[in-house]
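K.L.:
Sequence first, predicted model second:
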Amino acid sequence: LRRLGEDVTEVLDYLPGRFRVLRHVRPKFSCRGCEAVTQAPAPSLPIRRGRASARLLAHVLIAKYADHLPLYRQSEIYARAGLDLQRSTLADWVGHSATLLRPLLNALARHVLAGAVLHADDTPVPVLAPGLGRTSTGRLWAYLRDERPYGGTTPPAVLYRYSPDRRAEHPKTHLAGFRGVLQADGYTGFDGLYDSGQVQEAACWAHVRRHFFELHATGQAPLATEAVRRIGLLYAIEQDICGQPSDSRARQRQARAGPILDSLRAWLDETLARVSGRSDLAVAIRYARSRWEALTRYVADGRLEIDNNPVERTIRPLA
């Protein structure tokens, strides 16, 4: 037979993960002259007297926190592979790993809190409540330092913190020592930070727009549609100046966004006087006007963003 060529068929396959035992053999030696016994020291392990390698610990942590796989379910998966790893053992490993990672967390916190501008947001997370037969609601907080929008070269980083509730004491503790501008939504729990005078507030135009857009989406609120259009003009400017140096961003905002904001403020005040004070549109207008100083702070400071969306994007996958 003469070979004419070949056809190749590719099939995607999967090789299940497997466990292995790493054996560290340490021979013992004795001196014939003095009978002293010598042996190489035991290998350094992540957990003292533990039997888990660094790779296995990393796998358990990623499965739990990145893939949202509870420890009891991991235990069941490992059992199918013929390995008996009780949930209590896995929980012990997670606790020890948290201690090992603490220096990295502290270094990350120092880096983030050293920034002059931070974005902050939080989201509810369900937390298992053993013995209650249900879950409780905790909070996951995110604090973002990102200087790339104005050409900064400092590596961006986000710091996550957990709390069992949403009390104002938690962000106050998380941001202890921070000095600068905090860009966040209208959560009153941040007010204590602003009142100290060491942290300035920068508000979020996306939240303002959302109130008007929900009314606009009904198709029966032309005034809300007009508000959305005017806010859209501000966002068009941001698309043009993204990535430029902070001083250039500030100059262009003052020249281009300043007049739009002056006109928008006057229009909001005129519209509020014409509509019912109990209407949803009036609520949206009062929300914007009550935060006007914080909403317009970004105009004169090119380091700030028009909204808090950067940090919301970091927390959305966890929500």
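P.N.:
Cool, the structure landed.

K.L.:
use CA for all of it now, contacts and neighbours both
P.N.:
Noted.

K.L.:
pretty sure Val112 belongs to a helix, no?
P.N.:
Yes. Checked against DSSP: H, G, I helix; E, B strand; the rest coil, Val112 lies within a helix.

K.L.:
can you tell me which residues contact it?
P.N.:
Leu118, Tyr143, Leu144, Arg145, Ala157, Val158, Leu159 (C-alpha atoms under 8 Å, 6 or more residues apart in numbering).

K.L.:
another one to put next to it:
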Amino acid sequence: MCLHFVIPSGARRSRGISQFMSDDRKTPEMRATMTDIERLRHSASHVLATAILKIWPEAQFAAGPPVENGFYYDVDLPHRISPDDFEKIETEMQKEIKANHPFERMEVSRDEALELGRKGRLAALSDRSEPSKFKLDIIENIPPDEKISLYRNGDFIDLCAGPHVMRTGNIGAFKLTNVASAYYKGDEKNPQLQRVYGTAFKTKKELDDYFCSMTTSAQVCRCFCRAARLSLKNWRSSQKKPSSPPAISASAHRTLREKFSTRRAAISPIISNQCSRLWHYTMTLFIPIGRLVLSRKMQKAT
């Protein structure tokens, strides 16, 4: 059984990951370099917002970008979204994907965008009594010389510079993964929003492989931690008197490493590299430091 993980958007990005994936507002030049998977995940965030509105029409939305391993949308909603709500949200998302609505781009003037925001029509399925407060704030911060565009899929219209896939049916396989709290624009003086995370891939197989690789990575990490604890425990029990912590032998290092080689070979290169770094830090940093701390404690005790 595969566990579901999410890497927060603020986490450090791996080398080779597109610089597009961050919380900062993207320039038109940066958006032009978006990869196919980023476009797909960006589109999935719009479908997520569409689904949430069909369940909770009063929801207000801030930003919904792609991130390193998926996408998210920040939402202001009286109802506290939990993983128990994911199934019904995903059901509505599936309906929107099955409808295969086109993503239509519309350029508007600043005044037109502000008028739609005051009517509550941005990031909404229809006009509402409450204005689209976060979208109005975003419009105010768009540079004067930058074009303002909207994207429509079905009844949902959002303030967005794009780009997107051609139709909602192109999104493929997706899964909601987590929900967390986030201040609007990362400022604790601003309202606290609910950040709903998900991930999406072109095929169901890619989605399944992603979750299985994350599960395998977690299992390997736990094995490394157990090995480190066992090594420290064995060393401590072998010390009859205070002494300097001995370095781990090459044979012991090789034996432990071979123990995990089969499992590591089955996972992706990125995860494998992460495990290699974890192994290095465990064997060269954490274990020696732990031994040194224990040795000093034993010396003080005597």
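P.N.:
That came through fine. Everything quoted here is computed from the prediction, not taken from an experiment.

K.L.:
Got a TM-score for the pair?
P.N.:
Scored by TM-score structural alignment, normalised by the length of the second structure, the superposition of the two chains gives a TM-score of 0.24; 122 aligned residues with a C-alpha RMSD of 6.2 Å.

K.L.:
just the strands in the second structure please.
P.N.:
Ranges of strands within the second structure are 60-61, 66-67, 70-76, 104-108, 148-153, 156-159, 173-183, 192-201, based on DSSP state E.

K.L.:
now, which of the contacts of Val112 of the first structure lie within helices?
P.N.:
Within the contacts of Val112 of the first structure, no residue falls in helices by DSSP state H.

K.L.:
JSON lines please, covering these and showing neighbour count.
P.N.:
Listed next are the contacts of Val112 of the first structure as JSON lines, based on neighbours: other C-alpha atoms under 10 Å:
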{"residue": "Leu118", "neighbour count": "27"}
{"residue": "Tyr143", "neighbour count": "28"}
{"residue": "Leu144", "neighbour count": "26"}
{"residue": "Arg145", "neighbour count": "23"}
{"residue": "Ala157", "neighbour count": "16"}
{"residue": "Val158", "neighbour count": "22"}
{"residue": "Leu159", "neighbour count": "19"}
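
K.L.:
out of those, who's nearest Arg251 of the first structure?
P.N.:
Proximity of those to Arg251 of the first structure (C-alpha to C-alpha) peaks at Leu118, which lies at 21.6 Å.

K.L.:
Just list the residues touching the closest one, thanks.
P.N.:
Counted by C-alpha under 8 Å, 6+ apart, Leu118 of the first structure has contacts Val112, Tyr143, Leu144, Arg145, Asp146, Gly180, Val181, Leu182, Gln183.

K.L.:
Kindly present those as a markdown table, with separate columns for distance to Arg209 of the first structure.
P.N.:
Below are the contacts of Leu118 of the first structure laid out as a markdown table (distance: C-alpha to C-alpha, whole Å):
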| residue | distance to Arg209 of the first structure |
| --- | --- |
| Val112 | 28 |
| Tyr143 | 23 |
| Leu144 | 22 |
| Arg145 | 24 |
| Asp146 | 23 |
| Gly180 | 25 |
| Val181 | 22 |
| Leu182 | 20 |
| Gln183 | 16 |
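
K.L.:
just checking, which of these belong to strands?
P.N.:
Tyr143, Leu144, Arg145, Gly180, Val181, Leu182, Gln183.

K.L.:
isn't Ala300 of the first structure right next to Ala250, touching?
P.N.:
Yes. Applying C-alpha atoms under 8 Å as the test, Ala300 of the first structure and Ala250 come out as touching, 5.2 Å apart.

K.L.:
out of the two, which sits in the busier spot?
P.N.:
Higher neighbour count among Ala300 of the first structure and Ala250: Ala250, with 21 against 17, using other C-alpha atoms under 10 Å.

K.L.:
looking at it, that one is touching Gly258, isn't it?
P.N.:
No. The criterion here is C-alpha under 8 Å, and Ala250 of the first structure misses it with Gly258 at 10.3 Å.

K.L.:
Distance of Arg110 of the first structure relative to Ile77 of the first structure?
P.N.:
38 Å (C-alpha to C-alpha, to the nearest Å).

K.L.:
What is the neighbour count of the closest residue to Phe260 of the second structure other than its chain neighbours?
P.N.:
Spatial nearest neighbour of Phe260 of the second structure, excluding adjacent residues (C-alpha to C-alpha, 6 or more residues apart in numbering): Val220 at 7.4 Å. When neighbours are counted by other C-alpha under 10 Å, Val220 of the second structure registers 21.

K.L.:
Break down the stretch 101-250 of the first structure into its helices, ranges please.
P.N.:
Under the criterion DSSP state H, counting those that start in this stretch, the stretch 101-250 of the first structure contains helices at 169-174, 191-195, 205-216, 222-241, 246-252.

K.L.:
export those helices to JSON lines and tack on distance to Arg265 of the first structure?
P.N.:
Below are these laid out as JSON lines (distance: least, C-alpha to C-alpha, whole Å):
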{"stretch": "helix 169-174", "distance to Arg265 of the first structure": "31"}
{"stretch": "helix 191-195", "distance to Arg265 of the first structure": "24"}
{"stretch": "helix 205-216", "distance to Arg265 of the first structure": "13"}
{"stretch": "helix 222-241", "distance to Arg265 of the first structure": "10"}
{"stretch": "helix 246-252", "distance to Arg265 of the first structure": "19"}
